[in-house]
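Student: this one's sequence-less:
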């Protein structure tokens, strides 16, 4: 599909000219970025994170399985969320939101990139026939993913337009991404998708990816339980957990304060008690 890998070339230039040590590449093109993976497979300075249709190696180009984690110094710096199960059902917003909250963002935040490069292919968007993708992502979902990535690297995020063959889908999706890059709020993801649970094929893929990557990224333990939740359910769950932690911390502080208040009283009680020697006298 590509003769020149603009993201890989730009990343190498950032390393050479600016001496950047931590560059994150997020590739959400529906096809695996086999060239990008190959270029940085042994490079710990570049974290390559791809979300793509894989179908157990039966979807073009067939690379990018979950066990492809890098080699040598780059081991653990190659992460593939390799969707399988074909189009029964097709992946949509709910599945990509689950991937972002349980794998992409936790690992990306742990990595602390100096800049984020995005292989922004839009062939996972609604409107592409099965041979070219067949997935059902909305423009709003692409905007949301961009907005999430803007939390990293002090907002130093670069999107490089890549795959996409349906002109309206490309235009609408790119527009939402630009909104996010400008600091504006993109259109919200639909309530139906926010409430929808990820399909079982997606859950299986995410669980397999976490199992493979856990030794490299222990942070995934904290989000693994959210894999099967809807976006809305995961948000409520995190909020409840945060409230519980805050309540426990508050209770602990109250107990400490109470203990400190009681200690002077105890001290005075001890000081007024007669010593055994005084009683003898």
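Tutor: Yes, it's here. Predicted model only: the values in this text are computed from it and were never measured.
Student: could you use CA atoms for every contact and neighbour count after this?
Tutor: Will do.
Student: ok but residue 249 is inside a helix, no?
Tutor: Yes: using DSSP: H, G, I helix; E, B strand; the rest coil, the secondary structure at residue 249 is a helix.
Student: quick one, strands of the protein?
Tutor: Secondary structure of the chain (DSSP state E): strands located at 23-27, 46-53, 78-83, 115-120, 157-161.
Student: need the ones you listed in a markdown table (columns: mean neighbour count).
Tutor: Shown next, in a markdown table, are the strands of the chain (neighbours: other Cα atoms under 10 Å):
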| stretch | mean neighbour count |
| --- | --- |
| strand 23-27 | 24 |
| strand 46-53 | 26 |
| strand 78-83 | 28 |
| strand 115-120 | 23 |
| strand 157-161 | 18 |
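Student: let's bring in a second one:
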């Protein structure tokens, strides 16, 4: 498990629920055992510090930016320092190191997708926002963002057509028509 799987879980489960819940403040117990550098018995995940910075930036969109990170774990000092630095940098509003294109283009592994499907199946009974997430579960982050942008563009276009039709109907009723002169 690495950046790709965490980004997918965040995109399809964590953020939709968090947005629907609309917290007043977000408290994060920042355990960095998942940062690359820990031995398998101590985590064995392969998350980069960049990913932790990106996830922190996502959480900052909640609760008007009221976000508290509390350092609580990790065993590899270098990994903890790198991840902490990325998170603090995000909190300060600094520009983050970009996530590599290969990560943005990669789809989450099958085991992660299967686990997230189970989570969505159970949690969608309680969180309506998750129903929409299922369609992009196995997508790469780039694919999912592209689909979201396409969907937003479609909704916007349909809304403008709806508004345009209302204005056309009102003009026909409200504006007097000039009568043709009789010859």
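Tutor: Everything's here; your move. Keep in mind the model is a prediction, meaning the values are calculated, not measured.
Student: tm score of chain vs chain?
Tutor: Overlay of the two chains. TM-score (TM-score structural alignment, normalised by the length of structure 2): 0.92; 178 aligned residues with a Cα RMSD of 1.5 Å.
Student: contacts only, for the aligned partner of residue 216 of structure 1 in structure 2.
Tutor: Matched to structure 2 by TM-score structural alignment, residue 216 of structure 1 sits across from residue 126. Not one residue lies near residue 126 of structure 2 by Cα atoms under 8 Å, 6 or more residues apart in numbering.
Student: for the one 4 residues further on, same thing?
Tutor: By Cα under 8 Å, 6+ apart, the contact list for residue 130 of structure 2 reads 12-13, 16-17, 120, 123-124.
Student: filter those residues down to just the buried residues.
Tutor: 12-13, 16-17, 120, 123-124 (16 or more other Cα atoms under 10 Å).
Student: how near is the match of residue 216 of structure 1 to residue 132 of structure 2?
Tutor: Noted for residue 126 of structure 2: a distance of 13 Å to residue 132 of structure 2, by Cα to Cα, to the nearest Å.
Student: so which of the strands of structure 1 is nearest residue 132 of structure 1?
Tutor: In terms of Cα to Cα, the element of the strands of structure 1 nearest to residue 132 of structure 1 is strand 46-53, at 10.1 Å.
Student: so which bit of structure 2 is that closest one matched to?
Tutor: Going by TM-score structural alignment: strand 46-53 of structure 1 matches no residues.
Student: and for residue 37 of structure 2, the neighbour number?
Tutor: When counting by other Cα atoms under 10 Å, one arrives at 21 neighbours for residue 37 of structure 2.
Student: related to what we said a few turns ago, and the strands of structure 1 as JSON lines, adding distance to residue 175 of structure 1?
Tutor: Output for the strands of structure 1, formatted as JSON lines (distance: least, Cα to Cα, whole Å):
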{"stretch": "strand 23-27", "distance to residue 175 of structure 1": "18"}
{"stretch": "strand 46-53", "distance to residue 175 of structure 1": "21"}
{"stretch": "strand 78-83", "distance to residue 175 of structure 1": "25"}
{"stretch": "strand 115-120", "distance to residue 175 of structure 1": "12"}
{"stretch": "strand 157-161", "distance to residue 175 of structure 1": "12"}
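Student: what's the counterpart of residue 162 of structure 2 in structure 1?
Tutor: Looks like residue 162 of structure 2 aligns to residue 252 there (TM-score structural alignment).
Student: report the separation between that match and residue 242 of structure 1.
Tutor: 15 Å.
Student: what sits against the counterpart of residue 26 of structure 2 in structure 1?
Tutor: Under the alignment (TM-score structural alignment), residue 26 of structure 2 maps onto residue 116 of structure 1. Applying Cα under 8 Å, 6+ apart, one finds that residue 116 of structure 1 lies in contact with 23-26, 149, 152-153, 156-158.
Student: overlap between those and structure 2?
Tutor: Retained in structure 2: 149, 152-153, 156-158, out of the contacts of residue 116 of structure 1 (criterion both residues aligned by TM-score structural alignment, their matches' Cα atoms under 8 Å).
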